[in-house]
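Colleague: Following is a predicted model, sequence given first.
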Amino acid sequence: MPKTIYRPEHAVLLSLLKKYRKAAGLTQVQCSQALERPQSFMSDVESGTRRLDIVQLRDLCKVLGVGLQELIAEFEKILSKG
């Protein structure tokens, strides 16, 4: 099985996170600051070089103004179409 970061599902998750960040009107820097992380944090997340655990994903969802369950539901919906 290939590493998670090379799977198509990972690309779907990253695109959703970027979509929600832009919808919230936030820059990568603003998201990183809200999470009290270095400036490069969101850049690394969105480029796929940094993986998030479930707790980090939940924290990020709060910053983006989307529920974790909502994000996962949309993720699953996209995957089921694919």
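Modeller: Yep, that arrived. Fair warning: this is a prediction, and the values are worked out from it, not measured in the lab.

Colleague: From now on I want contacts and neighbour counts done on CA atoms only, so please keep to that.
Modeller: Fine.

Colleague: From the centroid of the chain, which residue is nearest?
Modeller: Nearest to the mean C-alpha position of the chain, counting by CA atoms, centre = their mean, stands L17 at 3.4 Å.

Colleague: Got another one to weigh against that:
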Amino acid sequence: MGASTHSEEYQEFLKRLRSARLEAGLTQAEVAKRLGQPQPYVSKCESGERRVDVVELAQFATIYNKPIDYFVWAILDSNQ
């Protein structure tokens, strides 16, 4: 498993990250405001231009009302 943001596993994670935001009914701008970040920060996280660390993931999970394993299972599922 490589560290590339372009790996299949990371792409699946990014899909879940975006999907969670949409399921929560939030725009990137709304999420950014809650995080105290500019809107491009969320866009870059969702596109893979910026890697998401575990602390940031916990923040996204809280905003989206999802358990962290919702995002982690995306990686594990793609390895099976």
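Modeller: Everything's here; your move. All figures in this text were calculated on a predicted structure; none of them were measured in a lab.

Colleague: sorry, back to before: going by secondary structure, the residue nearest to the centre of the first structure is in what exactly?
Modeller: For L17 of the first structure, the enclosing helix or strand under DSSP states H and E is helix 8-23.

Colleague: and what of R34 of the second structure?
Modeller: With secondary structure defined by DSSP H and E, R34 of the second structure is part of helix 28-35.

Colleague: what angle sits between that helix and helix 8-23?
Modeller: Computed by axes from the mean of the first three to the mean of the last three CA atoms, to 10 degrees, the angle separating helix 28-35 of the second structure from helix 8-23 equals 90 degrees.

Colleague: what comes into contact with helix 28-35 of the second structure?
Modeller: Contacting residues not belonging to helix 28-35 of the second structure are listed as R21, P38, Q39, Y41, V42, S43, Q59, I63 [CA atoms under 8 Å, 6 or more residues apart in numbering].
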